[in-house]
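>>> When you get a sec, could you give me coordinates for this:
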Amino acid sequence: MTQDVSCVQPSDSIKQAAQIMQSRNVGSVPVCDGKKVVGMITDRDITLNAVAKGKTSETQTQECMTQQVVSCRPDTDAHEAADLMARHQIRRLPVCDASGNLVGIVAIGDLATVDIHINEAGDALSQISQPSGQQEIH
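A predicted model of the protein is given here:
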């Protein structure tokens, strides 16, 4: 898990979110109200929900973000994290404490560095990369 996570506030602009993505070389950023995760914004959210609709770079992140956030707790094991990522087709999983406060983030690449079943991270990535509704059943 990465503990040094950059986030944006719901009222921050999508330009600020994009600049964080560029500087951190990531495709998504948690949206937090204080430290509580209230959404995720991805480069795809910005493209489809703002640029394609003619919105400006000053559009607030809350207008484009995904509000249904899938997250895990700090004590979630790598197997369960991989399963959550595969099931919900996400590449980054916010790690939140019992109050919903952001304490870190797990990326699909992080799973490849821990001692889990040899194909588990690869299986998760394979399922994440499939179009919705087309997941393989194992």
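>>> C-alpha from now on. contacts and neighbour counts both.
Noted.
>>> Name the surrounding residues that touch the host helix or strand of Ser23.
Here Ser23 sits within helix 14-24, counting by DSSP states H and E. Helix 14-24 is contacted by residues 6-8, 27-29, 41, 43, 46, 57-61 when judged by CA atoms under 8 Å, 6 or more residues apart in numbering.
>>> Next, the second sequence, to be compared with the first:
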Amino acid sequence: MLIETLRPMTSARLATVTANATLLTAARVLSRPQVGLLIVCDESGRVAGVLSKSDVIRHLTNAGITEASAANVMSRGVVSCRPEDDLYATWQKMTARSLQNMPVLDADLMPLGVLDIRDALRALFMNEEYQERLLQNYIDGVGYQ
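This next block holds a predicted model:
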């Protein structure tokens, strides 16, 4: 199963801001339901970094400055996936790095969506259930349905 199969979910979770957006603006975007990761883009629309709710809270706790720019607070070492990546391998990478969300980027580093680990796990589980039903039908002599 490929990341591409989850495109409706990943694109619905996509939220971006420019690098010069204030932390207050970023916090407002992050407060929306279904948004767990904010992608910070440069002038050309490519990914410059990511900003999580934890990043915002950590900054506010330490510095308390809401006028700081997203670029000053964002994580620059972006761990991402591509639509053609295997979902199971991506889920393993997310689990190994304790990531709740991962940007889905195209070859030019343009954001396409955000993969939530719960969506990935749900899709993997549904795929396993489907495979189990196929196998059971085969064993029962029903054939593939």
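>>> Average offset of the helix holding Ser23 of the first structure relative to the second structure?
With mean CA distance after the TM-score superposition for the first structure, helix 14-24 of the first structure departs from the second structure by a mean of 1.1 Å once superposed.
>>> burial count for Asp77 of the first structure?
For Asp77 of the first structure, the count of nearby residues is 11 (other CA atoms under 10 Å).
>>> Please apply the same query to Ser11 of the second structure.
16.
>>> do Glu80 of the first structure as well
Residues near Glu80 of the first structure, counting by other CA under 10 Å, number 11.
>>> Tell me the first helix or strand C-terminal of the helix holding Ser23 of the first structure.
Next element after helix 14-24 of the first structure (DSSP H and E): strand 28-33.
>>> List the buried residues of that next one.
Neighbour-count burial for strand 28-33 of the first structure flags 28-32 (criterion: 16 or more other CA atoms under 10 Å).
>>> Okay, and which of the contacts of helix 14-24 of the first structure map to strands?
Using DSSP state E, the subset of those located in strands is 28-29, 41.
>>> buried residues in the single longest helix found in the second structure?
Counting residues, the longest helix found in the second structure (DSSP state H) is helix 117-140. For helix 117-140 of the second structure, the neighbour count (16+ other CA under 10 Å) marks 117, 120, 123-124, 134 as buried.
>>> Kindly report the same for stretch 67-78 of the first structure.
So for stretch 67-78 of the first structure, counting by 16+ other CA under 10 Å, buried means 69, 71-74, 78.
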